[in-house]
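Visitor: Predicted model, plus sequence, below.
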Amino acid sequence: MIKQDNLHGRQILIKNFQKQKASQYGNLVSAFSGDKCLRCGQSKFYTLPTKVRQCMTCVELKAVFETDFLLRVPSTNFEKVTGSILTWGGRLTKEQQKISQQLVKYLKNKQDSLVHAVTGAGKTEMLFESIAFVLKEGMRVAICCPRVDVVDELFERLSIAFSKTQIGKYHGNAHPPSFNYQLIICTTHQLMKFFAAFDLIVIDEVDAFPFESSAILHYAMTQALKPLGQKILLTATPSQALLTQVKKGKLNYLLLNKRYHGYRLPVPKCHLLWQRNAIGRFVLDFRLKKILSQFIVDKKPILIFVDKIAKLPELKTKLKRFYPDLIIDTVSSVDSERHQKILRFREGKIELLLTTTILERGVTFENVQVIILDADDAIFKTSSLVQIAGRAGRKIDFPDGEVHFFYHHYTGAIKKCVSQIKRMNKWK
């Protein structure tokens, strides 16, 4: 039997026949309140032949019926810590330290914050002081990321920075034993499993899919946060909605337009295509050929982004025809070997990696050079283009990576991306 101490702050779906046994763990509430599902916050129902309503929004997650209940286990604080809790041995830059101190100040004043920092600015490290402050006060923290890959990478980094703290990692492929972790790292969907559990919730890449446009996930964040809890939102490309909240005084705004190593952001070089494809069956665009050949001579890892998963196998075959000795592979969200391939690319065992927007955020590769094919496709919004361009030049030893956009139409998204990067490079 699971101990109640391991369920603090949890929200669990309970069937009617489990009601009596579950009541000993916490508060039971009906899954539906009038015309609202309390699990997802939505009001889209289907009435079964038995006259029982079912939440249609929750169908893809786990079916919820109006006869069901939600078990909400009360959350309790941990003991306060007097000694040091941060075991990170690094140092912040002057600009990072300023934002780090401001975040702690806002937390003490019970205020929410938006950190607008360029890709590669070191947003994670700027959070350490805030996380340490909350943990030392005996309170709980959840750090939420848009994708599994980012959760895995962040878990490794935080396990070093907070080695004295037990950290829980939750996503679709990670289900640790039930435990009352004081610090958890998870995908945003996992917040649906908590209620009034956290004193601080950090949303990394708040503008990214799926969180940005999901009413369900925004509701989940609100529900998982304690009534007096705070939010820290991180992004390199804030939406207009977030900036509006700043103007209304609902969010404190902190800007860092410089990478931690002090070098400027790589500005994308734009290439208009006249032919149908940059990589044809027998012909390679002469500019792309020149760029790739130079990268190969210089032994630089190459990351090529495409708009559709279906294109990956064909492009790999075509590129192997032009570069038979080059180690080429593909990776996407449906690839069962995704994590292993990313690791091999990071280790230099793959020289050219074809991918999709799955790698647009949250990953760092040393000395990588970036190319986007069909950069004018609708899937490449301004925020995506900025994030992809931000994969280059992140390491202090290789701050001058190249970024190339190939397209048939110079879209507004491409124009805004280039303009935004140049503007960030000018600001002091």
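Guide: Great, that's in hand.
Visitor: CA only for contacts and neighbour counts going forward, please
Guide: Fine.
Visitor: how close does Y253 sit to K247?
Guide: Taken as Cα to Cα, to the nearest Å, the spacing of Y253 relative to K247 amounts to 9 Å.
Visitor: With K341 instead?
Guide: Applying Cα to Cα, one obtains 43 Å for the distance of K341 from K247.
Visitor: Same question for K422.
Guide: Using Cα to Cα, one gets 24 Å for the distance from K422 to K247.
Visitor: next one: F155
Guide: Distance, F155 to K247, by Cα to Cα: 33 Å.
Visitor: for M126, same thing?
Guide: Going from M126 to K247 by Cα to Cα gives 23 Å.
Visitor: Compare those two (neighbour count), which wins?
Guide: The neighbour comparison of M126 against K247 (other Cα atoms under 10 Å) goes to M126, with 22 against 12.
Visitor: Now for the more buried one: which residues touch it?
Guide: Residues in contact with M126 (Cα atoms under 8 Å, 6 or more residues apart in numbering) are 92, 96-97, 99-100.
Visitor: ok, structure two:
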Amino acid sequence: MQHFEVNYDGLVGPTHNYAGLSFGNVASLANAKASSSPKEAALQGLRKMKSLHDMGMKQGVLAPQARPDIDALRRLGFSGSEGEVLHQAATQAPAIFQAVCSASSMWTANAATVSPSADTDNGKVHFTPANLTNKFHRSLEPQTSGRILQAMFNNSRYFEHHQHLPDNEHFGDEGAANHTRLCREYGHAGVEIFVFGRHAFDSSKPAPTRYPARQTLEASQAIARLHGLDSDTTVFLQQNPAVIDQGVFHNDVIAVGNQNVLFYHQQAFADTQNKLDEIKQKFGDSPLHFIEVATDDVSVEDAVKSYLFNTQLITPPDGKMTLIAPTECQENPAVNTYLEQLVASDGPIQRVNFFDVKQSMRNGGGPACLRLRVALNDEELAAANPNCLMSEALFARLNQWVEKHYRDRLAVDELRDPALLEESRTALDELTQILKLGSVYAFQRA
């Protein structure tokens, strides 16, 4: 039996915009209110997906959310026709309006936590959508994310789907952005590492003071229970509160893992050595590589600006472990020098490939944010929705779809345009037909 890690990248939606909604995300705040290019962003993302497909990786596509979220505005008391709802919200409550227009679903690392069948007690692949309670604009996503994932992995023999955790800050869950899996091979049982920012029920424990800790220990423990994970192969690791306060809002901004490699910054974790010892003990006797980047080589500030750790760490079919990095890493002198030395060191990471994903980077997410990792064996892959897997035909079809439906430029003020809402719905309705998802959006189910 063959085993694969499939990267499902979020497809950028037709209302991609920079609203600067994410307090704690330095890049998001820095580019607030700038004009965006939905078409350029979507095409950049598709090129990255196709490039990984051409490298021999299994690559999938995950549909975006429908925005603006009219149902959310109606729940908040705005009434009348859809055009009237948009106008009222935009003029009376512009901050709320911007939130329901958020483009954040493109970062599918936050869509869910996924545990492969080799790790779970019932031998199925488990999915739990993230509740994303820390940010209002992201808390609107879980139900639609759950429906999309169920449409993509709809065979109950192989896949099990859970409801997102309770919508409360005590169980704040940010999905795979705070979850890493180490293993010998993708089909072998691995060690699942849940990184949390704070203890929800014990305020005496260390926690950040400037920026919020979005993931709680209690949420991570709940996901592990739901997925039927063995405590002997599960590690709960606290993110360094001081590094959260430097703008590291998710673990995948300061660490990334793949197979038997954990690549992380010196300041990433609390109680680092004890936790690395625990990972090593639970991993077993096979080789395990911890690659720590010293602060003297790359500062936390440079790591955040370049998204050195928000890179994808993948193993192509040729076996040469590769970092998929944003071009910002190449443009940052300290980071570029470090990466050159890393590749020359004869360690497990043998290549770095740079990609231009500036439309995503300006909104606060790099290559790792854009993808949800799903380890599947060949039977499970065959049972997944094949229409969501990248191919020459799908790449061409989605490029045509973007060219047909997306605007070249979009200013924040244009989000109130009822014509944009209709354009977006028309585009997404056609997308669900291309990907064979059924009626996953609220406007389709009304």
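Guide: Thanks, I have the structure now. Model, not experiment: these values are computed from the prediction.
Visitor: tm score of chain vs chain?
Guide: Here the TM-score for the pair of chains, by TM-score structural alignment, normalised by the length of structure 1, is 0.23; 168 aligned residues with a Cα RMSD of 7.5 Å.
Visitor: follow-up on the earlier one: what is the nearest of the contacts of M126 of structure 1 to R287 of structure 1?
Guide: Nearest to R287 of structure 1 among those, counting by Cα to Cα, is Q96 at 38.7 Å.
Visitor: how about the nearest residue to the closest one, chain neighbours excluded?
Guide: Nearest non-adjacent residue to Q96 of structure 1, counting by Cα to Cα, 6 or more residues apart in numbering: M126, 5.9 Å away.
Visitor: Check which residues of whichever strand or helix holds L398 of structure 2 are buried.
Guide: If you go by DSSP states H and E, L398 of structure 2 is part of helix 392-405. Using 16 or more other Cα atoms under 10 Å as the burial criterion, the residues of helix 392-405 of structure 2 that qualify are 394-395, 398, 401-402, 405.
Visitor: Could you dump those residues into JSON lines with distance to P38 of structure 2 added?
Guide: Shown next, in JSON lines, are the buried residues of helix 392-405 of structure 2 (distance: Cα to Cα, whole Å):
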{"residue": "L394", "distance to P38 of structure 2": "19"}
{"residue": "F395", "distance to P38 of structure 2": "17"}
{"residue": "L398", "distance to P38 of structure 2": "14"}
{"residue": "W401", "distance to P38 of structure 2": "12"}
{"residue": "V402", "distance to P38 of structure 2": "9"}
{"residue": "H405", "distance to P38 of structure 2": "10"}
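Visitor: can you tell me the helix or strand for T180 of structure 2?
Guide: Assigning secondary structure by DSSP H and E places T180 of structure 2 in strand 179-182.
Visitor: do L114 of structure 1 as well
Guide: L114 of structure 1 belongs to strand 113-117 when assigned by DSSP H and E.
Visitor: which helices and strands sit right next to that strand?
Guide: strand 225-235, strand 252-256 (3 or more Cα pairs under 8 Å, 6 or more residues apart in numbering; DSSP states H and E).
Visitor: Can you classify V335 of structure 2 as helix, strand or coil?
Guide: Of the three states, V335 of structure 2 takes helix under DSSP: H, G, I helix; E, B strand; the rest coil.
Visitor: Can you get me a residue count around it?
Guide: V335 of structure 2, neighbours per other Cα under 10 Å, totals 22.
Visitor: any idea how far the residue lying closest to it once chain neighbours are set aside is from K305 of structure 2?
Guide: Excluding the flanking residues, the one nearest V335 of structure 2 by Cα to Cα, 6+ apart is C329, at 5.7 Å. According to Cα to Cα, C329 of structure 2 and K305 of structure 2 sit 8 Å apart.
Visitor: Who has more neighbours out of those two?
Guide: More crowded of C329 of structure 2 and K305, by other Cα under 10 Å: C329, with 24 against 19.
Visitor: Spit out the contact partners of Q97 of structure 1.
Guide: Residues near Q97 of structure 1 by Cα under 8 Å, 6+ apart: M126.
Visitor: Helix or strand: which one has it?
Guide: helix 94-108.
Visitor: for R157 of structure 1, helix, strand, or coil?
Guide: helix.
Visitor: distance of it from F128 of structure 1?
Guide: Distance, R157 of structure 1 to F128 of structure 1, by Cα to Cα: 11 Å.
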